[in-house]
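Trainee: fold the following for me, if possible:
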Amino acid sequence: MQPTDEVLDDEVLDEAEGADSFDEVEEFDPFEGMSDEELDALCDEDESLAGFGDVEPGFRSGFVALVGRPNAGKSTLLNACYGKKVAITSPVAQTTRRRMRAVVNRPGYQLVFVDTPGIHKPKDGLGSELNKSALFELNDVDVVAFLIDATKPIGRGDAWVAERVKNARSKKVLVLTKADEADPAQVMEQLKAAHELMEYDDEIVTSSVKNFNVDAFIETVAHFLPEGPRWFPEDMGTDASDETLVAEFVREKVLRRTRDEIPHSVGVICDALEQTKKVLRVHATIYVEREGQKGIIIGKGGEMIKHIGIDARRDLERIFGTQVFLELDVKVKAGWRDDEAQIRRFGYNAED
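Mentor: Reported below is the predicted structural model:
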């Protein structure tokens, strides 16, 4: 996460190729010919790389990735740490499709939590992209929090994830989730099984819905943060755009209102946001893969899409702090989960 050191420009290297040493290369002034405005812009860029605002000596900051199998409780824990809902949740596996970062500021440190898609055996192009997105974060953070559901037996899927986490350079913290749904004996058995997978730098048992050990989890991972700048402004909560939040919360309501194969086939794009004096006007399109799925989402007499819109609008009004007028369309895009261009269009590709 640290800014990389500057490297020599390609043209300078080309000039040096025929010289016996770099001493023979004509002195190069990288600022020659730049206007005052360009120099000011360069200085502003350098200041932004240094962080946001002055921090006291010993200030610590860093990034913490939440990883694990689908439905391990990653998004629920992120919301609990942040203090309000910014990541969507549902009982459906693979609910999280986008990496989302939420910033937690405390005296003396800044934590940036990174919510990742659940790591699983992919069945299509979308699944492969989600895996790549999650695995990419392992070596790009200071701490990896490996989440394991306290209520489900540890199996080959957990072992597969553990092998990837084990090879990461980051500090590793075992997080046993959903402790409120498990009895003490079950928790102890899960901890024992988790330690057979790999070694950890620390461990903690949590329940996000009961707010059990959430603050303790924050303090646990903060212990491993290096000294550093404030990476994000104190008033910035998440790096998700308004359009992304609209698309995600509409998709969440589809997941919660539909069953069977519908949820995995759904993608949402926010087409327009327009803030007027009194209301935020929003248009979003829900995409599915088959005509039958479109009919289910619209529902008899349009009842299903009406309820989806009402549910989504309530969350969006809470997030944006204003009245929202939400208009939804439903369209068919056959086979989009195996189409790299469509996956990128929805913003579900690993590079994003």
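
Trainee: please make it C-alpha for all contacts and neighbour counts, starting now.
Mentor: OK.

Trainee: list the contacts of the nearest residue to Arg97 once chain neighbours are set aside.
Mentor: With sequence-adjacent residues excluded and distances taken as C-alpha to C-alpha, 6 or more residues apart in numbering, Arg97 is closest to Pro117, at 5.4 Å. Residues near Pro117 by C-alpha atoms under 8 Å, 6 or more residues apart in numbering: Val67, Pro70, Gln94, Thr95, Thr96, Arg97, Arg98, Arg99, Leu130, Asn131, Ser133, Ala134.

Trainee: just among the residues you listed, which is most surrounded?
Mentor: Counting neighbours by other C-alpha atoms under 10 Å, Val67 leads those with 29 neighbours.

Trainee: can you pull out the strands in the chain?
Mentor: 60-68, 100-106, 109-115, 143-149, 171-177, 202-205, 267-275, 279-288, 323-332 (DSSP state E).

Trainee: got the angle for the second one vs strand 109-115?
Mentor: Pointing back at strand 100-106 there. 160 degrees (axes from the mean of the first three to the mean of the last three C-alpha atoms, to 10 degrees).

Trainee: for strand 100-106, buried residues please.
Mentor: Across strand 100-106, burial judged by 16 or more other C-alpha atoms under 10 Å covers Met100, Arg101, Ala102, Val103, Val104, Asn105.

Trainee: repeat for the fifth one
Mentor: Using 16+ other C-alpha under 10 Å as the test for burial, strand 171-177 gives Lys171, Lys172, Val173, Leu174, Val175, Leu176, Thr177.

Trainee: how much space separates the residue nearest to Arg97 from Leu13?
Mentor: 42 Å (C-alpha to C-alpha, to the nearest Å).

Trainee: now swap in Lys331 and tell me
Mentor: 53 Å.

Trainee: same thing with Asp54?
Mentor: Asp54 sits at a distance of 37 Å from Leu13 (criterion: C-alpha to C-alpha).

Trainee: same question for Ala193.
Mentor: On the measure of C-alpha to C-alpha, Ala193 and Leu13 end up 55 Å apart.

Trainee: another one to check against the first:
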Amino acid sequence: MNDPLDFADGSLPHEDFRCGTVALAGRPNVGKSTLLNALIGFRLSIISPRPQTTRHRILGIHTSDAGQILYVDTPGLHRGAKRAMNRSLNRAARSAISDVDLVVQVIEAGRFTDEDEALYTALVEQSAPRLLVINKVDLNKDKTVMLPFVAELTQHHHYDEIHYVSALKGQGLQALEQAIIKRLPVRAPLYGDDEVTDRSERFLAAEMVREQLMLRLDQELPYATTVEIEQFEDRPDGVAEVHAVIWVERAGQKAIVIGQGGAQLKAIGSAARRHMERMFERKVFLRLWVKVREGWADDENMLKKFGYTD
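Mentor: Below you'll find the model as predicted:
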């Protein structure tokens, strides 16, 4: 496919080519990020077993002969948002569904919680079409229980289509993509066919460090931990030099992240660096520091500094 800049006259790659924005929305831990990665065929969004791993809106781009889908992975919409950061995540999630061509609500097979209901209520207020994706169907051994579950759900909830998928196993994704494409407007592509996101390498580097924190310290690590990239530059020798700060709220948390003799921090850095090198396709020199800032997750100025915006 040609670069979209080649279509200066507004013409399309072909007369039926479609392009639009699709929000992947759902409560925390239903598999939105796994679904995004599977749909674009690229490991873009970080994944961990911990709820609310996704803290930012992340655009994933998938281009095919039929069209270009701009998937927006959103923070999980959740109740009981007591801290400023939690409220910021909820605002980001609600903002993401307000200006898209299509919304995909993702739920877990066999479960429709109060948080799922709250999201559905928000979706009804929007004019965009909505699809329901029932994810993790591979974990449900008794398929017959899905029939009454869906029958009861659809008595009070309207969706244009329902799709059963396993994002982890790659099941049901082709049919879902086809359903999405046909509901997007006929439009020229907005990005080149080799682009997978609009996020910078700087942003992605911070996410890869944070992913390792969540994977390696899932039980010990507090929710109020984030990563800030202080330096990202390409050296003359072709190596990307990255300096990152891991922010925690208490000195005891700093000790947990560093580990005995610095072993934990070294393991986090080594794993994050390997992921960066695969994604950025060049050598990476990564330096990590751990710093304490009490109450940063309740400080609106610090949240803006760390990129938590609507």
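
Trainee: redo the strands of structure 1 as TSV? Include distance to Asp46 of structure 1.
Mentor: Below are the strands of structure 1 laid out as TSV (distance: least, C-alpha to C-alpha, whole Å):
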stretch	distance to Asp46 of structure 1
strand 60-68	19
strand 100-106	22
strand 109-115	20
strand 143-149	26
strand 171-177	29
strand 202-205	36
strand 267-275	32
strand 279-288	36
strand 323-332	39
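
Trainee: which one of those lies closest to Glu248 of structure 1?
Mentor: strand 267-275 (7.2 Å; C-alpha to C-alpha).

Trainee: higher neighbour count, Lys331 and Leu13 of structure 1?
Mentor: Lys331 (15 against 12).

Trainee: dump the residue contacts of the residue opposite that one in structure 2 once aligned.
Mentor: Mapped onto structure 2 by TM-score structural alignment, Lys331 of structure 1 lines up with Lys291. Shown in contact with Lys291 of structure 2 (C-alpha under 8 Å, 6+ apart): Val245, Ile246, Trp247, Val248, Lys254.

Trainee: same deal with Val227 of structure 2?
Mentor: By C-alpha under 8 Å, 6+ apart, the contact set of Val227 of structure 2 is Ala206, Glu207, Val209, Arg210, Ala244, Val245, Ile246, Trp247, Phe306.

Trainee: closest one of the buried residues of strand 100-106 of structure 1 to Val86 of structure 1?
Mentor: Among those, and counting by C-alpha to C-alpha, the member closest to Val86 of structure 1 is Ala102, at 8.0 Å.

Trainee: need the counterpart of that closest one in structure 2.
Mentor: Checking TM-score structural alignment: Ala102 of structure 1 goes with Gly60.

Trainee: state the distance from its match to Asp298 of structure 2.
Mentor: Gly60 of structure 2 sits 29 Å away from Asp298 of structure 2, going by C-alpha to C-alpha.

Trainee: how about the contacts made by the counterpart of Pro49 of structure 2 in structure 1?
Mentor: When structure 1 is aligned by TM-score structural alignment, Pro49 of structure 2 is paired with Pro91. Contacts here follow C-alpha under 8 Å, 6+ apart; on that basis Pro91 of structure 1 touches Asn71, Arg256.

Trainee: which residues touch Leu77 of structure 1?
Mentor: Leu77 of structure 1 neighbours (C-alpha under 8 Å, 6+ apart): Ser208, Val214.

Trainee: at which residues are the helices of the stretch 201-310 of structure 2 located?
Mentor: 201-216, 251-258, 263-280, 300-305 (DSSP state H, counting those that start in this stretch).

Trainee: make that the stretch 51-200 of structure 2, sorry
Mentor: Under DSSP H, counting those that start in this stretch, the stretch 51-200 of structure 2 gives helices at 84-96, 114-124, 146-156, 173-181.

Trainee: single out the most deeply packed of these.
Mentor: Mean neighbours per residue, mean count of other C-alpha atoms under 10 Å, is largest over those for helix 84-96, with a mean of 20.

Trainee: not counting that helix itself, show me its contacts.
Mentor: By C-alpha under 8 Å, 6+ apart, helix 84-96 of structure 2 touches 23, 25, 55-57, 72, 74-78, 81, 122, 297-300, 303, 308-310.

Trainee: and what of stretch 172-183 of structure 1?
Mentor: Against stretch 172-183 of structure 1 from outside (C-alpha under 8 Å, 6+ apart): 72-73, 143-151, 165-166, 187, 190-191, 194, 200-210, 221.

Trainee: now the end-to-end length of that stretch.
Mentor: The first and last residues of stretch 172-183 of structure 1 sit 25 Å apart, counting by C-alpha to C-alpha.

Trainee: list the contacts of the most centrally placed residue in structure 2.
Mentor: With distances taken as C-alpha atoms, centre = their mean, Asp73 lies nearest the centre of structure 2, 3.9 Å away. Neighbour list for Asp73 of structure 2: Ala23, Leu24, Ala25, Lys32, Ser33, Leu36, Ser45, Thr54, Arg57, Ile58, Leu59, Gly60 [criterion: C-alpha under 8 Å, 6+ apart].

Trainee: from Ser33 of structure 2, how far off is the second one?
Mentor: In this case it means Leu24 of structure 2. Leu24 of structure 2 is 9 Å from Ser33 of structure 2, by C-alpha to C-alpha.

Trainee: over to the last one?
Mentor: When C-alpha to C-alpha is the yardstick, Gly60 of structure 2 and Ser33 of structure 2 sit 10 Å from each other.

Trainee: the first one too?
Mentor: Taking C-alpha to C-alpha as the measure, Ala23 of structure 2 and Ser33 of structure 2 are separated by 12 Å.

Trainee: so what corresponds to Ser270 of structure 2 in structure 1?
Mentor: Ser270 of structure 2 maps onto Ile310 in structure 1, by TM-score structural alignment.

Trainee: tally of neighbours for Thr34 of structure 2?
Mentor: As a burial measure, Thr34 of structure 2 scores 22 neighbours (other C-alpha under 10 Å).

Trainee: for the aligned partner of it in structure 1, what are its contacts?
Mentor: In structure 1, the residue matched to Thr34 of structure 2 (TM-score structural alignment) is Thr76. Counting by C-alpha under 8 Å, 6+ apart, Thr76 of structure 1 touches Ala87, Thr89, Ser208, Val209.
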